[in-house]
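Asks: Sequence first, predicted model second:
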Amino acid sequence: MQVVLATHNPHKVAEFQQIIARTRPDLEVIGYDGPEPVEDGVTFAENALLKARAAAAHTGLAALADDSGICVDVLGGSPGVFSAYWAGQKKDATANLELLLDQLRDIADPHRTAHFTSTIALVFPDGREEVVEGLWPGRLAHAASGSGGFGYDPIFLPDGQPDGEERSVGEFTAEEKQAQSHRARAFAALIPLLAEL
């Protein structure tokens, strides 16, 4: 069975393939090569639905779309839905990360709390729609570390690490990230809905 993932981001496609393979190896996630809708929603759910609807209409398949980002408490939840564009319209991950670190330069550790949010929309060809959400709490480091993951991963220190470790997600293995991430948490809520495929 195939489901299309409504993104042109190869990192997200690979991550979803790994997450889904853990629980639904019978489900093949394929990339989307159609037109991208304008993401003009003001919430993660609105943007995820925009993308999933476009992919389902274009392919005739059930479509998944993730809208995700990092939400920093001291910034009132920003960058939030603007995470990919925080430093401008180029979607420059390095510039986004550096700008966020600069904005938090004088913020002490107790006030650097943040969470990753992943909102996944599932749109069926018959028009039915479902939306689930996963949160991954933690805080932000003062400097990037590790070369794994993508986006803000090198500065995110997840809560609940064993033995007092303070590794960034950039230092996690792919398997560690897939087991704990905001996308994995959202996907866990999605599993019963995928049973309909």
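Replies: Nice, thanks for sending it over. Only a predicted model underlies this, so the values are computations on that prediction, with no experimental measurement involved. Numbering: from 1, shown residues only.

Asks: okay, CA-based contacts and neighbour counts for the rest of this
Replies: OK.

Asks: Can you give the distance from the lengthiest helix in the chain to the centre of its chain?
Replies: Assignment by DSSP state H gives helix 44-59 as the longest helix of the chain. Relative to its parent chain, helix 44-59 has a centroid offset of 15 Å by C-alpha atoms, centre = their mean, to the nearest Å.

Asks: Next, the buried residues of stretch 186-197.
Replies: 186, 187, 188, 189, 190 (16 or more other C-alpha atoms under 10 Å).

Asks: what helix or strand is the first one on?
Replies: Per DSSP states H and E, residue 186 falls inside helix 182-194.

Asks: by contact count, what packs against that helix?
Replies: helix 10-23, strand 113-123, strand 129-140 (3 or more C-alpha pairs under 8 Å, 6 or more residues apart in numbering; DSSP states H and E).

Asks: Against that first model, consider the following:
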Amino acid sequence: MKKIVLATKNQGKVRELRKALSHLPVEVLSLADFGDLPDAVEDGRTFAENARIKANFYRDQTGFDCLADDSGLEVEAFDGAPGVYSARFAGFHADDATNNEKLCTELKKRQLTSSPAAYACVLAFAAADGSECWTEGRCDGTVRLTPHGENGFGYDPYFYTADYPGRTMADLTLEEKERISHRGKAMRAMVQKLEEYLK
């Protein structure tokens, strides 16, 4: 059976991507299955560049087909920031709590309680034979100072979705989130490409 490596150490992403690939005839691995691998240097200026960097780097490290994503939050009031720096918005060793704290601090600095925002995701696939493809997805909503919900990760408790008014991404079930999320949209498009690739 063909193996596909998910180029992430984020267990939330692993769960979402593994579920989306569950119907394909592949064994899905994550970076955790390969011990202490070095980190890819994500020095791209766009989600697409970073996703491609990661997919190619970990394909070369593991020798297997590799699927990588780069995703983040784009806040209108911050001129699209944090964008590609979403995971380290509050600094290189930031975590969800410190990133969300900075999100709220930046809103308050601008005397705002909310701002239009969008989640964006690019998925890149690098095959062991050297071929590549990528897909993208977006999810519109609003970030607010008041968190809600216990599910999800990252900025999810502060991101109120346009598709489910009054509910944050952290209020949604995994199935609801997959239906509307940036990663869900990118993943559905990627699955179509992988189905062709695996024929």
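Replies: Done, it's in. Predicted model, so just to flag it, every value in this text is computed and none were measured.

Asks: could the buried residues of stretch 186-197 of structure 1 be laid out in JSON lines, adding distance to residue 71 of structure 1?
Replies: Shown next, in JSON lines, are the buried residues of stretch 186-197 of structure 1 (distance: C-alpha to C-alpha, whole Å):
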{"residue": "186", "distance to residue 71 of structure 1": "16"}
{"residue": "187", "distance to residue 71 of structure 1": "19"}
{"residue": "188", "distance to residue 71 of structure 1": "21"}
{"residue": "189", "distance to residue 71 of structure 1": "20"}
{"residue": "190", "distance to residue 71 of structure 1": "22"}
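
Asks: Aligned to residue 53 of structure 1, what sits in structure 2?
Replies: In structure 2, residue 53 of structure 1 lines up with residue 56, judged by TM-score structural alignment.

Asks: tally of neighbours for the nearest residue to its match once chain neighbours are set aside?
Replies: Counting by C-alpha to C-alpha, 6 or more residues apart in numbering, residue 56 of structure 2 lies nearest to residue 126, which is 5.6 Å off, once chain neighbours are set aside. By other C-alpha atoms under 10 Å, 27 other residues sit near residue 126 of structure 2.

Asks: can you check residue 121 of structure 2 too?
Replies: 27.

Asks: Hmm, residue 186 and it touching each other?
Replies: Yes. If you go by C-alpha atoms under 8 Å, residue 121 of structure 2 and residue 186 touch, sitting 6.7 Å apart.

Asks: what is in contact with these two at once?
Replies: 136, 137 (C-alpha atoms under 8 Å, 6 or more residues apart in numbering).

Asks: Could you say which of the helices and strands packed on helix 182-194 of structure 1 is packed most deeply?
Replies: Mean neighbour count (mean count of other C-alpha atoms under 10 Å) peaks for strand 113-123 among these, with a mean of 26.

Asks: Contacts for that strand next, please.
Replies: 44-45, 48-49, 52-53, 56, 62-74, 77, 129-140, 182-183, 186-187.
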